[in-house]
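Q: following is a predicted model, sequence given first.
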Amino acid sequence: NYSRLESVEEKRNTRKAVVFVLLSLIIVVFLATNGLSLITKVINFASSFKKGPQTLDLLDKTPPSPPFLQSIPDAINISPFEITGRVEPGNTVVISFNGIEEEIQTDENGNFSTKFELIKGENTFFAYTKNPAGNRSQQTKKYVLVFDNESPEIKITEPSDGKSYYGVKQKNITIRGTTEIDSSITINDRIATVNGDGGFSLNYSLSNGENNLKIKAVDKAGNEKEINLKLFFSE
């Protein structure tokens, strides 16, 4: 009886050993075929989980570049005024116009365009870029745009309208007057000299008979005014 029990126990242990060996072989084969890839994925996941917040934090501290604005004039005579430009794709633009900020979305290439109503006189604005993380770029320079839709004044101080000149010695005259500062003056399409106070002058040679002079002023904003001066000359 003891021998029989011993034999049964030996067979049972043998079966356990066979099962253990088979399971070990299965595990070894699995690890050889799939296990390495799985372990690599687990390691990579753990590594990215550990490093990810540090990388994001680094990016969060990087400000975007300031926006590029298309050419801005010093003065203009129409309203509203359109501002166009571009930034790095994916960012937005913030424009502070006369103290009020407006956030502007860009297209897929980073281009943007928006219009602002102007007030008479000086309008001030600047812009900056904001990225998805909320970081701001440096501001652009502060622009000053003058809105002026009134024609410049022209006053002729010499000679008076309708004046007559006689003889060769009076053939060459000087036309003088005043206009708005920073305006340009033409007399019969000839450019007059304008000083810093708006005073202008032009030497002019009269023709025999009636001389009709067209005097035109154009200010910084593009407004125009034209007056006529009639002079007479006889040799």
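A: Looks like it arrived, so ask away. What you are looking at is a predicted structure, and each value in this text was computed from that prediction instead of being measured.
Q: going forward, measure contacts and count neighbours with C-alpha atoms only.
A: Fine.
Q: mind naming the longest helix for this structure?
A: If you go by DSSP state H, the chain has its longest helix at helix 2-30.
Q: what's the angle from whichever helix or strand comes after it to helix 2-30?
A: Scanning forward in sequence from helix 2-30 by DSSP states H and E, the next helix or strand is helix 36-60. Counting by axes from the mean of the first three to the mean of the last three Cα atoms, to 10 degrees, helix 36-60 lies at 40 degrees to helix 2-30.
Q: distance of residue 221 from residue 71?
A: 15 Å (Cα to Cα, to the nearest Å).
Q: my bad, should have said residue 88
A: Computed as Cα to Cα, the residue 88 to residue 71 distance reads 19 Å.
Q: what about residue 221 and residue 71, which has more around it?
A: A direct count of neighbours by other Cα atoms under 10 Å for residue 221 and residue 71 places residue 221 higher, at 22 against 9.
Q: and here's the other structure:
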Amino acid sequence: MLKNKMKKFTRRFINSEERKNTRSATFYILLTIAAIAILYFIGIPALGRLASLVSSLRGNNNKISNSDFTPPPPPKFKYFPEFTNQQTLTLTGNTESGASVKLTFNGSPQEVLADNDGQFSFGVTLQDGINTFAATATDQSGNQSQKSDDHQITFDKKTPDLEITSPSDGSSYFGSNQRQITITGKTETDAKVTINDRIISVDDSGIFQYTTTLNEGSNTFNVKSTDQAGNTTEKNISLNFTS
């Protein structure tokens, strides 16, 4: 009797599993038919566009995650004169490659693009006296650098004052006691003075002195004063010596 009960239970279990498997198979068959219908009515191109949209969204997410928020370094200018007698100059420098460099010169802005090496240049026209300028750089992501150092260039066309206070041009000297003389003069403060191409020191008041020994006969001295902008004033004196 127990064996009969076990046989009945086994048959019920097998029938139940068969029904489950039949339902699963039916579900997957219907799902396959639905997928084929979607492909038929919507079309493969539409699915391609959908895949392209998904890929585009992924690309946009990558762009957002890879955005550049680091500003470029401030523009750095190469050598330029602090004083000059040239009214037009070219200012050059470097920053991040491809950045837009904005120069503010005497309050007026102008912009150029740095090249692939980060080099840039500006042509400027100086006004009399002190000219001020600084620059910033903006990279291709829109990040702006800090302002560069403030710089100055002084434009000066005036020649320096030069006075030879002693001796007078055409003076004559006699004998060994007068053979050694001192040329004294005054010029612009910070000017460079040369006498016959010898550099002579100038004090804070612009006074200079040069002691020399005269040769027999006529002695000519070329006195030249050059200011920081490169302007020059020259004077010549002739002194006679007879032993």
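A: Thanks, I have the structure now. Because the structure is a prediction, the values reported are computed rather than measured.
Q: setting aside sequence neighbours, what's the nearest residue to the residue nearest the centre of the second structure?
A: Nearest to the mean C-alpha position of the second structure, counting by Cα atoms, centre = their mean, stands residue 75 at 2.6 Å. Excluding the flanking residues, the one nearest residue 75 of the second structure by Cα to Cα, 6 or more residues apart in numbering is residue 95, at 4.9 Å.
Q: contact partners for that neighbour?
A: Each residue near residue 95 of the second structure by Cα atoms under 8 Å, 6 or more residues apart in numbering is listed here: 72, 73, 74, 75, 76, 114, 118, 119, 120, 137.
Q: neighbours of the residue mapped onto residue 189 of the second structure from the first structure, just the number please.
A: Mapped onto the first structure by TM-score structural alignment, residue 189 of the second structure lines up with residue 181. As a burial measure, residue 181 of the first structure scores 16 neighbours (other Cα under 10 Å).
Q: which SS class is residue 181 of the first structure?
A: Classification of residue 181 of the first structure using DSSP: H, G, I helix; E, B strand; the rest coil returns coil.
Q: so which residues of the second structure form helices?
A: Using DSSP H, the helices of the second structure run over 2-42, 44-65.
Q: can I get the ones you listed in JSON lines including mean neighbour count and distance to residue 212 of the second structure?
A: What follows is those, written out as JSON lines (neighbours: other Cα atoms under 10 Å; distance: least, Cα to Cα, whole Å):
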{"stretch": "helix 2-42", "mean neighbour count": "11", "distance to residue 212 of the second structure": "107"}
{"stretch": "helix 44-65", "mean neighbour count": "11", "distance to residue 212 of the second structure": "78"}
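Q: correct me, but residue 222 of the first structure touches residue 77?
A: Yes - shown here, residue 222 of the first structure and residue 77 form a contact pair, counting by Cα atoms under 8 Å, at 6.5 Å.
Q: to which residue of the second structure is residue 206 of the first structure aligned?
A: Counting by TM-score structural alignment, residue 206 of the first structure lines up with residue 214 in the second structure.
Q: how close does the residue mapped onto the residue nearest to residue 75 of the second structure from the first structure get to residue 70 of the first structure?
A: In the first structure, the residue equivalent to residue 95 of the second structure is residue 87, according to TM-score structural alignment. From residue 87 of the first structure across to residue 70 of the first structure, the span is 12 Å (Cα to Cα).
Q: same check on residue 92 of the first structure?
A: Distance, residue 92 of the first structure to residue 70 of the first structure, by Cα to Cα: 16 Å.
Q: these two: who's more crowded?
A: When neighbours are counted by other Cα under 10 Å, residue 92 of the first structure and residue 70 differ, and residue 92 comes out ahead with 24 against 11.
Q: report the contact partners of that one.
A: Residues near residue 92 of the first structure by Cα under 8 Å, 6+ apart: 103, 104, 105, 106, 129, 130, 131.
Q: which residue in the second structure aligns with the first one?
A: For residue 103 of the first structure, the aligned position in the second structure is occupied by residue 111, per TM-score structural alignment.
Q: what's the neighbour count on its match?
A: Residue 111 of the second structure, neighbours per other Cα under 10 Å, totals 16.
Q: contacts only, for it.
A: So residue 111 of the second structure contacts 100, 101, 102, 103 (Cα under 8 Å, 6+ apart).
Q: and if you look at residue 145 of the first structure?
A: 72, 73, 74, 75, 76, 122, 123, 124.
Q: can I get the contacts of residue 95 of the second structure in TSV including distance to residue 28 of the second structure?
A: Shown next, in TSV, are the contacts of residue 95 of the second structure (distance: Cα to Cα, whole Å):
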residue	distance to residue 28 of the second structure
72	59
73	63
74	66
75	67
76	70
114	63
118	63
119	67
120	68
137	63
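Q: name the nearest of these relative to residue 195 of the second structure.
A: Residue 195 of the second structure lies nearest to residue 76 out of the contacts of residue 95 of the second structure, by Cα to Cα, at 39.3 Å.
Q: measure the closest one to residue 150 of the second structure for me?
A: With Cα to Cα as the criterion, residue 76 of the second structure and residue 150 of the second structure are 11 Å apart.
Q: do residue 161 of the second structure as well
A: 31 Å.
Q: more neighbours, those two?
A: Between residue 161 of the second structure and residue 150, counted using other Cα under 10 Å, residue 161 has the larger neighbour count: 17 against 10.
Q: which residue in the first structure aligns with the more buried one?
A: So, by TM-score structural alignment, residue 161 of the second structure is matched to residue 153.
Q: just residue 83 of the second structure next, same as before
A: With the correspondence set by TM-score structural alignment, residue 83 of the second structure lines up against residue 75 in the first structure.
Q: its match - how many residues pack around it?
A: 19.
Q: likewise for the one 10 residues further on?
A: Per other Cα under 10 Å, the neighbour tally for residue 85 of the first structure reads 16.
Q: wait, the match of residue 83 of the second structure sits on residue 148?
A: Yes - look at residue 75 of the first structure against residue 148 with Cα under 8 Å: they come within range, at 7.1 Å.
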